[in-house]
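Undergrad: need coordinates for the below:
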Amino acid sequence: MNLFELYNVLKDGQKGRNNFLVTVIQGNGTGSRYFLADGEVKAQCGSGDIETERLWELVQPGESGIAEADGRRLFVESLKQPAHLVICGAGHVAQQVILLAGKIGFTVTVLEDRVSFAGEALRAGADQVICDSFENALKQIPGSEDTYFLVVTRGHRYDRVCLEAILKKPYAYVGMMASRGRSALLKKQMEEDGFDRKVLDEIHTPVGLDIHAETPEEIAVSIVSELIKEKNSVRKTSGYDAELLDYLTGEKEPDTKKALATIVARRGSAPRGIGTKMLVLEDGRIIGTIGGGCMESEVQHLCLRMLHEESAQGQIFTVDMTASQAEEEGLVCGGTIQVFMEVI
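TA: Have a look, this model is predicted:
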């Protein structure tokens, strides 16, 4: 199996739980990959001589980093599903949340029972809009450990309908826009009807970080800030976004030479986390970012050199951003990162 084929399998299977990609980054078989899911190796390319049992011994859900096996260094990625934001309601605040959430990588689904507001959600940029009663619409949302629910309906009775359905599903986050008094009353009623008080108290309500927001735009900023905080508290790598996978699977520009740079280790307050990726095309264009500044530019030029020299062997590059260097580049953080670069 070649890399294009492996990434096509990964693209189809990335939405599952506890999926991993193991890459040999140093030693025999550098560049070999193993995509692990559902207790087995779903796809592999390269030398493929690491035993399946040994691979599963190396992985830990939610943990990503460098491991060693048979004298080789491996980068083990615990893949995160693309974050899915489900918004119940499409009023003025919801429309502003749609605009912001899409910009930071959420796939946004909106549930709305009013045709006119459903249309506004589409115009705001929602990826999917289900125009039906909240009860029926939520039956179409299975939920997952990477699904974020936001309840911003127009009335108390709709909030309850949504929460009763949502709390029976798997989820990463549940937030509800309501006053403290309205939230307390609703929780009390639901507890009396048999819902676990501990589960009810985990609902983020009033929703959003406390920044004294007043306008729909400001409230949306506070909500999305809280979503970012919750999403990034999970110790998984960023996985592969849709645009990156379009290039890695050959769907876009299959004949263009490419080099992939991945942060495999970090120390200190480096700007981006483990698993962050940047694809460098032979004409110098980049897809994604690993932090910007001179550091990213240097990695970009190294990738271009590898493409020019047609270097088949991947290599690890260490970037040491001391506080003074970071200040010179206008970055707010320093630290050290290791980047694995390879021609795709």
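Undergrad: only C-alpha atoms for contact and neighbour calcs from this point on.
TA: OK.
Undergrad: against Cys333, how distant is Val319?
TA: 13 Å (Cα to Cα, to the nearest Å).
Undergrad: three-state assignment of Arg182?
TA: helix (DSSP: H, G, I helix; E, B strand; the rest coil).
Undergrad: which residues are contacting the helix or strand where Val24 lies?
TA: In the assignment (DSSP states H and E), Val24 maps to strand 20-26. For strand 20-26, the surrounding residues in contact (Cα atoms under 8 Å, 6 or more residues apart in numbering) are 30-37, 55, 59, 72-79, 314-316, 340.
Undergrad: and the residues you listed, which of them are buried?
TA: Those of the contacts of strand 20-26 that meet the buried threshold are 30-37, 55, 59, 73-79, 314-316, 340, by 16 or more other Cα atoms under 10 Å.
Undergrad: could you also give me the structure for this second sequence? I'd like to compare it with the first:
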Amino acid sequence: MIANAYKSLLNELDAGKKAVMVTIMNDKGNDRNVSPEKILLTEENLRVYTSIDKLDTLIYQKAQYALETGNIQFIKEQDTITYLIEPYFPEPRLIVLGGGHIAKPLVELGARVGFLVTVIDDRPSFANKERFPDAEKVICESFEKCFNLFHINKSAYVVIVTRGHRHDMDCLRKALKYHAAYIGMIGSKRRVKSVKEQLLSEGYSQEQLNKVNAPIGLDIGAVTPDEIAISIIAQVISYRRLANTLSGSAASPKINWPELDRTVLEELSKGENDPKAVVTVASTKGSVPRKAGAKMLVWPYGKTLGSIGGGCSEGEIIHIARDVIRDGGHRVHSIDMTGEVAEEEGMVCGGVMEVLIESCDK
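TA: Below you'll find the predicted structure:
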């Protein structure tokens, strides 16, 4: 079932792992009206080539490339089979240890640029939803015990901005035990040097300490809490978007962070037997409102979930989706946002989107 594939996908993402969903569509004759098939490939599947049903070596290699780069692959094999290969990366999580004056603007900025934010402080007056309305989670617990209440993995970005030297040390000791995408700690150069010397004496390696960004943030001369928060979130973004460059891995391809709409994936994982269509931006060229991978669900009675950009182009796709729901199978439709027609329709973009519409009734 399609629902099982999306349940498994969400499980991988929640574990902080990447995955690739391969959609196989038969383009021959009446087979076009058969619902596409989904195959989920995990990071473990893609590490070493193994024989997987219905996937030849080329498709397997394309899936590996999608996982490495975050770039969706849309492959048409001479009017016989079409493959949509979608990479999925776990949502980036910003873990803010400390709920003080820097944390407040930092949480707001982090949520605004797409991070799921967790704030931890041991003071009820600082660790509450009223103070941090943009945070996904606000945890009131001691810094010694709080690490059991959230997950730190390769998609987590840890910021240590507690109210005191001892708490910073406690948090750093624990954070270094995990493989986070980023660890940063506030403090002056003198204080940071003292912390690193102490941890070296405790047995932490120089390699571990070299991964800590301290003093935290980009050097922009920040002084106020808002400015310091901007410098921190800018550094965190650079680690998210420029991971290969920062690690010195020139051989690795540039990573694109693919679109992910969790509400759409959760709806697809429910397995409810109600007819609907899944709309996916399969490829783009030029200036378009959404990147490849953006998704939308369409029901026959007009309800929609998610978006591929809005406007008249989306209205056209909704109309086609209703036909696909009625007839089954899939369609590929091109939305041209260039030229006089687009201008007359008021489109501000100037590119082309290739959109896949597939039936999904279970």
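Undergrad: would you check the span in the second structure matched by the very next helix or strand once past the strand holding Val24 of the first structure?
TA: Counting by DSSP H and E, the next helix or strand C-terminal to strand 20-26 of the first structure is strand 33-37. Counting by TM-score structural alignment, strand 33-37 of the first structure pairs with residues 38-42 of the second structure.
Undergrad: average gap between that stretch and the first structure?
TA: Once fitted to the first structure, stretch 38-42 of the second structure is off its aligned match by 1.7 Å on average (mean Cα distance after the TM-score superposition for the first structure).
Undergrad: what lies in contact with that stretch?
TA: With Cα under 8 Å, 6+ apart, stretch 38-42 of the second structure has contacts from 2, 5, 8-9, 12, 17-24.
Undergrad: what about 7 Å?
TA: Taking contacts as Cα atoms under 7 Å, 6 or more residues apart in numbering, the residues outside stretch 38-42 of the second structure that touch it are Ile2, Ala5, Lys18, Ala19, Val20, Met21, Val22, Thr23, Ile24.
Undergrad: and for stretch 194-203 of the second structure?
TA: Identification of contacts with stretch 194-203 of the second structure by Cα under 7 Å, 6+ apart yields Gln206, Leu209.
Undergrad: try it again at 10 Å.
TA: Contacts with stretch 194-203 of the second structure, where a contact means Cα atoms under 10 Å, 6 or more residues apart in numbering, come from 165-166, 168-169, 172-173, 187-189, 191-192, 204-206, 208-210, 212, 214.
Undergrad: to which residue of the second structure is Val86 of the first structure aligned?
TA: When the second structure is aligned by TM-score structural alignment, Val86 of the first structure is paired with Ile95.
Undergrad: now do the strands in the stretch 201-344 of the first structure.
TA: Assigned by DSSP state E, counting those that start in this stretch, the strands in the stretch 201-344 of the first structure fall at 258-267, 277-281, 286-288, 315-321, 335-343.
Undergrad: buried sites along the shortest one?
TA: Neighbour-count burial for strand 286-288 of the first structure flags Gly288 (criterion: 16+ other Cα under 10 Å).
Undergrad: okay, now Val236 of the second structure: neighbour count?
TA: Using other Cα atoms under 10 Å, Val236 of the second structure has 25 other residues around it.
Undergrad: mind listing what it touches?
TA: The neighbours of Val236 of the second structure, taking Cα under 10 Å, 6+ apart as the test, are 94, 110, 157-159, 181-184, 213, 216-218, 230, 242.
Undergrad: would you quantify the distance from it to Pro92 of the second structure?
TA: 10 Å.
Undergrad: can you check Ser307 of the second structure too?
TA: 21 Å.
Undergrad: please apply the same query to Ile120 of the second structure.
TA: From Ile120 of the second structure to Pro92 of the second structure the distance is 17 Å (Cα to Cα).
Undergrad: OK, contacts around the closest residue to Gly309 of the second structure other than its chain neighbours?
TA: Using Cα to Cα, 6 or more residues apart in numbering and skipping the chain neighbours, the partner closest in space to Gly309 of the second structure is Pro289 (5.0 Å). Neighbour list for Pro289 of the second structure: Ser307, Ile308, Gly309, Gly310, Gly311, Met337, Met347, Val348, Cys349, Gly350, Gly351, Met353 [criterion: Cα under 10 Å, 6+ apart].
Undergrad: could you report the neighbour count for the equivalent of the first one over in the first structure?
TA: Put plainly, it is Ser307 of the second structure. Applying TM-score structural alignment, one finds that Ser307 of the second structure aligns to Thr289 in the first structure. If you count neighbours by other Cα under 10 Å, Thr289 of the first structure ends up with 15.
Undergrad: hmm, Gly273 and Thr289 of the first structure touching each other?
TA: No. If you go by Cα atoms under 10 Å, Thr289 of the first structure and Gly273 don't touch, sitting 11.1 Å apart.
Undergrad: what's the mean gap between the strand holding Val24 of the first structure and the aligned bit of the second structure?
TA: Here the mean offset of strand 20-26 of the first structure against the second structure after fitting is 2.4 Å, by mean Cα distance after the TM-score superposition for the first structure.
Undergrad: sorry, back to before: and for Val319 and Cys333 of the first structure, which residues touch both?
TA: Joint contacts of Val319 of the first structure and Cys333 (Cα under 10 Å, 6+ apart) are Ala270.
Undergrad: so which residues of the stretch 51-200 of the second structure form strands?
TA: Under DSSP E, counting those that start in this stretch, the stretch 51-200 of the second structure gives strands at 73-77, 81-88, 93-97, 116-121, 137-140, 156-160, 182-185.
Undergrad: which elements pack onto the third one?
TA: This means strand 93-97 of the second structure. Helices and strands touching strand 93-97 of the second structure, as assessed by 3 or more Cα pairs under 10 Å, 6 or more residues apart in numbering; DSSP states H and E, comprise helix 103-112, strand 116-121, strand 137-140, strand 156-160, helix 165-175, strand 182-185.
Undergrad: which residues touch Ser311 of the first structure?
TA: Residues near Ser311 of the first structure by Cα under 10 Å, 6+ apart: Cys303, Arg305, Glu342, Val343.
Undergrad: rebuild these as JSON lines, extending it with distance to Gly91 of the first structure.
TA: Below are those laid out as JSON lines (distance: Cα to Cα, whole Å):
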{"residue": "Cys303", "distance to Gly91 of the first structure": "46"}
{"residue": "Arg305", "distance to Gly91 of the first structure": "51"}
{"residue": "Glu342", "distance to Gly91 of the first structure": "46"}
{"residue": "Val343", "distance to Gly91 of the first structure": "47"}
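Undergrad: neighbour-wise, which of these leads?
TA: In terms of neighbour count, Cys303 stands highest of the contacts of Ser311 of the first structure at 27 neighbours, by other Cα under 10 Å.
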